[in-house]
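Asks: I would like to see how this sequence folds:
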Amino acid sequence: MRKSIATFIALSVTICILLSVSFTTDETVNLGKYSTEGLELNYTVSPDENIKDNVLASNDVNKTFSPFLGKSFVGFKEAVGFKESGGDYFTVNTLGYLGKYQFGKGTLRLLGIKNPKKFLKNPELQERAFIANAERNKWVLRRDIKNFVGKRINGVLVTESGILAAAHLAGPGSVKKYLRSYGLDNFEDSYGTNVEYYMKKFSGYDTSSLKPNKKAKAI
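Replies: Below you'll find the predicted structure:
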């Protein structure tokens, strides 16, 4: 025990001596020659106050956005796109669904798109198709949005964004059945994803910029 204490004391003294030596120098560092005068030190990018939540519906889909999209509409759109395809505009899944948002050919025809091959090569058109489809679904589900938003079904809070995301997955008819059966009729796609999962995953985003439009078209 005494030997251990002596060793500890000796080690402590050695460390103190080394620290003392390291901070003692005959040469004084002259900081006067180091100056930031004249240098451009503003490395931050100021936010573009002209960017709106629906900007991806414009002609330039290659704009750079902040990754901190939160619960904005752009955040909603990008979250759905990532879930559907990992954000890949040019992918086709095993069931033939196309692009970033995995549209079926039938839905594309409803939106005025008759050439799936051109659609797959056109990111701008895919963004317009997502918005048009969401506006169409919002019109179809307008009464259900009014009647069910704010309620809970199977413990899941019903929100407008959750309803629209689920309609993108399963179609507005399946969402109507889910809501009106209070969760008993829970449509599931070929990959095992159901309406309730999308209702929960995409809850609480701001989709107020979408206007209900029965005749919404992407073209």
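
Asks: when you work out contacts or count neighbours from here on, use the C-alpha atoms and nothing else.
Replies: Will do.

Asks: now for residue 17, how many residues are close by?
Replies: Using other Cα atoms under 10 Å, residue 17 has 11 neighbouring residues.

Asks: SS state for it?
Replies: For residue 17, the secondary-structure state derived from DSSP: H, G, I helix; E, B strand; the rest coil is helix.

Asks: any idea how far it lies from residue 10?
Replies: Applying Cα to Cα, to the nearest Å, one obtains 11 Å for the distance of residue 17 from residue 10.

Asks: host element of residue 125?
Replies: Secondary structure assigned from DSSP states H and E places residue 125 in helix 123-140.

Asks: please give the structure of this sequence too, so both can be compared:
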Amino acid sequence: MTKNSVKNFVIPFTICVFSALALYPDSSLDPEIYSTEGLELNYNISEELAMANQDQFIEHSIFTPHLGKSFEGFKEALAFKESRGNYFTVNTLGYLGKYQFGSETLKLIGIYTPNQFLYNPELQEKAFVANAERNKWVLRKDIKRFEGQHISGIKVTESGILAAAHLAGPGNVKKFLRSHGGNNLSDAYGSSVRYYMKKFSGYDTSMIKPDKKAKVTL
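Replies: Now for the predicted structure:
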């Protein structure tokens, strides 16, 4: 008998038994007689489907209220891609926090204590802004030159450039732009400069001011 056949038989049968017990409380019906012991009743959904449903639930619930294309929307969308917005996570390569910073990048913006960084959400938020300010300074000429152009099938925007710089560093974004998409670096998990430039295009990042010496202070 197939699982579907068992399911179609057991569920209606069980309903009938308990309906009879409710209608005739003094009857001699014995629920033990109608045990499902020994029947294969495993209806678990696949792990892939469960994860897909969980991801869909998290994705729909995390962006409330709707932040649109604001700078806050940019930060939260990028954080969701990096860590599902978890301040206290460390990935398999040792990248830290909500925005998945590497220790060398943290040093560039004045943070030398990764453990302190990991457990301090305020520090992480300031680090994101400082790093974006530094990247915007490094890429200022490329933003001016390439913004609005179409490269490798995508429209280049400032927010896309900054997101890609967060992923791969400003140097690799320069290589992508100046090779017109020919040099498209991917990280260890398969995310590429092009993918980030497309996924995070069109956000308002005008509040980020280019700053060569951007540092984090509390």
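
Asks: please state their TM-score.
Replies: Comparison of the two superposed chains (TM-score structural alignment, normalised by the length of the second structure) gives a TM-score of 0.70, and 155 aligned residues with a Cα RMSD of 0.9 Å.

Asks: state the span of the second structure onto which the helix holding residue 125 of the first structure is aligned.
Replies: On the basis of TM-score structural alignment, helix 123-140 of the first structure is assigned to residues 121-138 in the second structure.

Asks: mean distance of that stretch to its aligned residues in the first structure, please.
Replies: After superposition onto the first structure, stretch 121-138 of the second structure sits on average 0.2 Å from its aligned residues (mean Cα distance after the TM-score superposition for the first structure).

Asks: so what touches that stretch?
Replies: Contacting residues not belonging to stretch 121-138 of the second structure are listed as 87, 97-99, 105-106, 109, 117-118, 162, 165-166, 169-170, 208-218 [Cα atoms under 8 Å, 6 or more residues apart in numbering].

Asks: go on, stretch 64-78 of the second structure?
Replies: The contact list for stretch 64-78 of the second structure (Cα under 8 Å, 6+ apart) reads 63, 85, 99, 159, 163, 200, 202, 203, 204, 205, 207.

Asks: try 10 Å
Replies: 59, 62-63, 79-80, 82, 84-85, 98-99, 125, 128-129, 159-160, 163, 166-167, 196, 199-208 (Cα atoms under 10 Å, 6 or more residues apart in numbering).

Asks: among these, name the buried ones.
Replies: Under a neighbour-count criterion of 16 or more other Cα atoms under 10 Å, the subset of the contacts of stretch 64-78 of the second structure counted as buried comprises 79-80, 82, 84-85, 98-99, 128-129, 159-160, 163, 166-167, 196, 199-205, 208.

Asks: ok so, going back, among the contacts of stretch 121-138 of the second structure, which lie within helices?
Replies: When DSSP state H defines the helices, the subset of the contacts of stretch 121-138 of the second structure inside them is 105, 106, 117, 118, 162, 165, 166, 170.

Asks: and the fifth one, how many residues sit next to it?
Replies: So that's residue 162 of the second structure. Residue neighbour count, defined by other Cα under 10 Å, stands at 28 for residue 162 of the second structure.

Asks: counterpart of it in the first structure?
Replies: Under the alignment (TM-score structural alignment), residue 162 of the second structure maps onto residue 164 of the first structure.

Asks: hang on, the earlier thing: after the helix holding residue 125 of the first structure, heading C-terminal, what element do we hit next?
Replies: Counting by DSSP H and E, the next helix or strand C-terminal to helix 123-140 of the first structure is helix 142-148.

Asks: tell me the buried residues in that following helix?
Replies: Going by neighbour count (16+ other Cα under 10 Å), the buried part of helix 142-148 of the first structure is 144, 145, 148.

Asks: dump these into CSV; add distance to residue 187 of the first structure as well.
Replies: As requested, the buried residues of helix 142-148 of the first structure are exported to CSV (distance: Cα to Cα, whole Å):
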residue, distance to residue 187 of the first structure
144, 17
145, 18
148, 18
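
Asks: the residue nearest the centre of the first structure: which element?
Replies: With distances taken as Cα atoms, centre = their mean, the first structure has residue 79 as the residue nearest its mean C-alpha position (3.1 Å). Under the criterion of DSSP H and E, residue 79 of the first structure resides in helix 73-85.

Asks: and for residue 149 of the second structure, the neighbour number?
Replies: Around residue 149 of the second structure sit 12 other residues, with neighbours defined as other Cα under 10 Å.

Asks: that one reaches residue 181, doesn't it?
Replies: No. At 11.8 Å, residue 149 of the second structure and residue 181 do not qualify as touching, with contact defined as Cα atoms under 10 Å.
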